[in-house]
Every structure is written in C-alpha cells, then in structure tokens.
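Enquirer: Have a look; sequence and predicted model below, questions after that.
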Amino acid sequence: MTPDEVAAFLATLPGCRQKGTRAVPAWYVANRIVARLVAHDELMIRCAFDVRERLVTEHPDTFGIPPAYEAHMKVQAMLYGDSGAIQSALREAWELQRKMAGRARPRPA
C-alpha cells in the first residue's frame, strides 16, 4: 500500500478523519487515534494486545512490535506487506476506537 491508498481506505470508514500534518498524517475517530504514518513505508496502527499478537504471528513480514510499542496497544505495519491484512487491521483499529469512544464518560465540570 501507499500512504495515499491508506488515506483513501480510511476515508471510507464513517467518522474517520485525517489530522496531523502533510508529512505525518494521522487518522482519528472521535478524537481517538486509529493510525499514523511513521515513515513513507511504515504505519502505526492502534490495536488490542491479542489482535497485535495475531497479526504478528499470521503476517510476520507485514507487522512487527518495535520496543517502543511493547507496552502500548500499537502495532507496526510495513506498507510493502500484505495490503489486505493492513486494511483488516485498520478496520479493526477503527472499530476498537469507536467502541472505546462510546465507553468514555464525560468529565465532571
């Protein structure tokens, strides 16, 4: 996938908005991050820990866990990898963040 293809795919998901900068775009739903372009061929995708382990196990040439991501609900996706797997991971990230936004409680005034 290219960064433009990532942007086009995420634009099809209801409520997913692009923010960030031109050089480092990021996509959010309900102000919760779904993904961010880290380099021209690398994407950070938000995901649950069990999903991350599945992605890395099933698609080791596409997904990885850099040391900086180990303690966080994030996975590294290399855009030269399996585009179908990347799109599935992006959709799962979007669904996760929509659910999490629905659980958020308003802060007291």
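Expert: Now that the structure is in, tell me what you want to look at.

Enquirer: Only C-alpha atoms from now on, for both contacts and neighbour counts.
Expert: Noted.

Enquirer: And the strands in this structure, which stretches?
Expert: Taking DSSP state E as the test, the strands found in the chain are 16-20, 25-29, 32-39, 42-46, 63-64, 74-78.

Enquirer: this is the comparison structure:
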Amino acid sequence: MSEIARTLDGVKESRAKGLLRWTLDGRMVARQYDDESIVIRIDFAERERLLAAHPDLFFVPPRFDAHQKVVLRLADADPAVVKSALVAAWNLQRAAD
C-alpha cells in the first residue's frame, strides 16, 4: 500500500497516533484504519461506484456516512483496485487547490 501511495506525485507518508497517513499538501489522501484496512478520502460518486463494484473490499462505517471517505480492506484487494482508489483520492485533493 505504501509503495502505491508514494508513486503519486507530491504524496507524503507520515504517522499520526502511530498509524500511517498519506497526504498531499497536508490534505488526507488515505490513512491507516486498522491493521488490515485503510480509509480513503474520495468523492461521493466514486465512493458509490467502488461500493457497487467491490462490496467485498469497500465499506462505509456509519460515522463516515456524511463524509467523503470509504474504508478498503487490503487483505484480498487487487493492487490495481487499490491504485485506482488512491488515484481518485489524489485527484480529489489536487483539485482542492
């Protein structure tokens, strides 16, 4: 996961409260959710697309319902799916400028 995130131009890896975090210009792209999952910052339309296409990999905890976030289970995730979601998050943050 870290290897994929670090390939995105300008993304920096750090830790907050012991958990990995990937940011672009200080804005969250993704962060570690637990030992097996990450939270990805993503727009609502892309979130719905990912949930429909990969219901076994992506989920939204109730506390994230109103936020542009989705959780990805990494254990069985195809690297191409991980990269696609991270690129969408990266593009969202690049557009924030």
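Expert: Here it is on my side, so go on. Since we're looking at a predicted model, the values are computed, not measured.

Enquirer: Mean neighbour count added to the strands of the first structure, as a markdown table?
Expert: Formatted as a markdown table, those follow (neighbours: other C-alpha atoms under 10 Å):
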| stretch | mean neighbour count |
| --- | --- |
| strand 16-20 | 17 |
| strand 25-29 | 20 |
| strand 32-39 | 21 |
| strand 42-46 | 23 |
| strand 63-64 | 24 |
| strand 74-78 | 25 |
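
Enquirer: I'd like those strands laid out as JSON lines, including distance to Gln87 of the first structure.
Expert: What follows is the strands of the first structure, written out as JSON lines (distance: least, C-alpha to C-alpha, whole Å):
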{"stretch": "strand 16-20", "distance to Gln87 of the first structure": "14"}
{"stretch": "strand 25-29", "distance to Gln87 of the first structure": "14"}
{"stretch": "strand 32-39", "distance to Gln87 of the first structure": "11"}
{"stretch": "strand 42-46", "distance to Gln87 of the first structure": "10"}
{"stretch": "strand 63-64", "distance to Gln87 of the first structure": "12"}
{"stretch": "strand 74-78", "distance to Gln87 of the first structure": "10"}
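
Enquirer: between those strands, which gets nearest to Leu10 of the first structure?
Expert: Closest approach to Leu10 of the first structure among those (C-alpha to C-alpha): strand 16-20, 6.4 Å.

Enquirer: Ignoring the adjacent residues along the chain, who's closest to Trp94 of the first structure?
Expert: Closest residue to Trp94 of the first structure in three dimensions, ignoring its sequence neighbours and counting by C-alpha to C-alpha, 6 or more residues apart in numbering: Val34, at 5.6 Å.

Enquirer: Nice, that's everything, thank you.
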